[in-house]
Structure formats: structure tokens, C-alpha cells
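K.L.:
The following comprises the amino acid sequence and a computationally predicted model.
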Amino acid sequence: MTSPNLSKSDFAALSEFRYQMRRFERFSEDVVQAQGITPLQYLLLLHIKGYPGRDWATVGELAERLQAKHHGVVALITRCEAMGLVERRNSAIDRRRVEVHLLRKGETILAQLAEQHRVELLSLEGVFTIPRIRHE
């Protein structure tokens, strides 16, 4: 049964949007793995570097950005530390807070991948528009 509030063009717009999102995700998975890291490791690096107002983030902030459980993010950080991508530091202001910082290797990999992602995003410009669902 079709919703009376959605037209065929609404479904087509949603379908196209999801298709283009998945294409971008697949592109991202491929280029990230070619660099020797996992998509989640890339997202961790990106969220550390891209955290508003500073170049580090807490475990809790990263868990929110990744929409993941705290203990899962701790394990992810541990794996990235073992690879020399990030390091944990106790906050100088609040010793209970742990800051996660990028290391040079993480910065280098992230910069290369971010440029590839930026180019891919620019290639999608104008391919589709964000669907606007009518509310009746």
C-alpha cells in the first residue's frame, strides 16, 4: 500500500538520493581500503580532525559522531593507536577527560583521503537534488 502523502516522483527522488549516497559510500570504502585502513578508521580520523573548534575529540564525542557505542569506539581507537594513527592524552584541564589526537601518519592518510573524497563529492554536484517530501 502506498502512502497517500507520497507521489511517484517523491519515491523516485528518495530512491535516487539513496542510490547516490550508496555510490559515494562504495567509492569511499574502496579508496579507504586501498590506503590500508577501514572505513570506520577513516571516519574516526575525519571526526577528530573535523571536530568543531579544536583538533582533537573525546571518546564520547567520537562515539556520538560515529553513532556507535562507547566501548566500540574505545576498541577502534586502540586499533588506530596500534597503527600509529592516533594517540590518547589526558586533558591538562580535566585529568578525567581523555583527548584523542591525530598523529603525523594519521594526518597524512586523512589528507590524501579527504582530497579524494572532495573530488568525488564535487563530481556529484548537480547529479541530484535532495528530495523534498510534500506534507499534505
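P.N.:
Right, received. Where do you want to start? Numbers count the residues shown, from 1 in each chain.

K.L.:
make it CA atoms for all contacts and neighbour counts henceforth
P.N.:
Will do.

K.L.:
can you pull out the helices in the protein?
P.N.:
Using DSSP state H, the helices assigned to the chain run over residues 8-34, 39-49, 59-66, 70-82, 104-124.

K.L.:
closest to Arg96 out of these?
P.N.:
helix 59-66 (11.7 Å; CA to CA).

K.L.:
ok so, going back, out of the helices of the chain, which one sits most buried?
P.N.:
helix 39-49 (a mean of 20; mean count of other CA atoms under 10 Å).

K.L.:
Quick one: distance of that helix to the chain centre.
P.N.:
With CA atoms, centre = their mean, to the nearest Å as the basis, helix 39-49 stands 6 Å off its chain's centre.

K.L.:
Same check on stretch 55-71?
P.N.:
11 Å.

K.L.:
Comparison target, given below:
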Amino acid sequence: MLEDDDYRTLAAVRAELRGFAHFTEEVVRAAGLTPQQHQVLVALRGAKNGELTVGQLAEALLIQSHSVSGLVDRLQTMGLVERMRRETDRRSVVLHLTPRATDLMASLSRTHRDELRRIRPLLISLLSQLD
């Protein structure tokens, strides 16, 4: 059975996670991106070989393929994502970051890493209270 302290801890964890999400939204908007566009770039940057199909990206982001296609279209117009046919299967199209997007991601990711490092002690402390 959960005690009042457990609920306070869960509320504090949620508040910290939401605070980080808000931080992320503000940082990426200042860089000219929507949070969803940033999520696409993060998923592509973190993908094996730096490439995903639209379907794989939709699965990673937990959204519909047609929504991903619209996001990718806008990112392609912005010069941040490119579609390429696979060498091994010319019917298959994969998404890649452009060099411009790679540079942007390096800057944004450093900022996010620094913020996570800042809140890490508090998160560890809160999460350890759930044992």
C-alpha cells in the first residue's frame, strides 16, 4: 500500500520530469523548431547508422506514419532532413540528418545534457525514495 510520502515523491518526480520537458520545449523553440520536430531529429541522430524509415520513426515516436511524413516534409524544407533510397533496396526510402541538422543537434544536445546533469542528483534522490 502506498503511503502519503510515496504520493509526495511521485508528485515530485512528475514535476521534475515535466520541468525538464518544459525546458526542452523552450530551448528547441528558441532554435526555431517545434518539440515534435526536435523529437524527429533526436530519433534520427540516435538511430543505428543514423537512418530510419518513416514507419520506424513513427514507431519510435509513438505516432502515426502520416503525422511523421508531415513532420519530415517540413524538416526537409528547412534543410534538416533528407530522404534517400537505400543502396540495397531501391524501393526503400530512409531518412537522414543533413550536416546542418547534425550541427544543430550537437548544440541542442549539449544544452540538454547539461540540464540533465544539473537535475540528476535530485532525480536520483527522488527515485531512490521509491524503493
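P.N.:
Noted; the coordinates are in hand. A quick note: this is a predicted structure, and the numbers were derived from the prediction, not measured.

K.L.:
quick revisit: of the helices of structure 1, which is nearest Ile93 of structure 1?
P.N.:
Short answer: helix 59-66, nearest of those by CA to CA, at 16.1 Å.

K.L.:
That closest one aligns to what range in structure 2?
P.N.:
Under TM-score structural alignment, helix 59-66 of structure 1 corresponds to residues 54-61 of structure 2.

K.L.:
Tell me the mean distance between the matching stretch and structure 1 once they are aligned.
P.N.:
Once the two models are superposed, stretch 54-61 of structure 2 sits on average 1.1 Å from its counterpart in structure 1 (mean CA distance after the TM-score superposition for structure 1).

K.L.:
How about stretch 4-21 of structure 2?
P.N.:
Mean deviation for stretch 4-21 of structure 2: 0.8 Å (mean CA distance after the TM-score superposition for structure 1).

K.L.:
Where does that stretch end up in structure 1?
P.N.:
Counting by TM-score structural alignment, stretch 4-21 of structure 2 corresponds to 8-25 in structure 1.

K.L.:
and if you look at stretch 78-93 of structure 2?
P.N.:
Aligned using TM-score structural alignment, stretch 78-93 of structure 2 spans residues 83-98 in structure 1.

K.L.:
in that stretch, what's buried?
P.N.:
85-88, 98 (16 or more other CA atoms under 10 Å).

K.L.:
Which of these fall in strands?
P.N.:
86-88, 98 (DSSP state E).

K.L.:
what's the closest of these to Ile130 of structure 1?
P.N.:
Nearest member of those to Ile130 of structure 1, counting by CA to CA, is Val86, at 34.9 Å.

K.L.:
residues contacting the residue nearest to the spatial centre of structure 2?
P.N.:
For structure 2, Gln39 is the residue whose C-alpha lies nearest the centre (CA atoms, centre = their mean; 3.3 Å). Under the criterion of CA atoms under 8 Å, 6 or more residues apart in numbering, the neighbours of Gln39 of structure 2 are Leu61.
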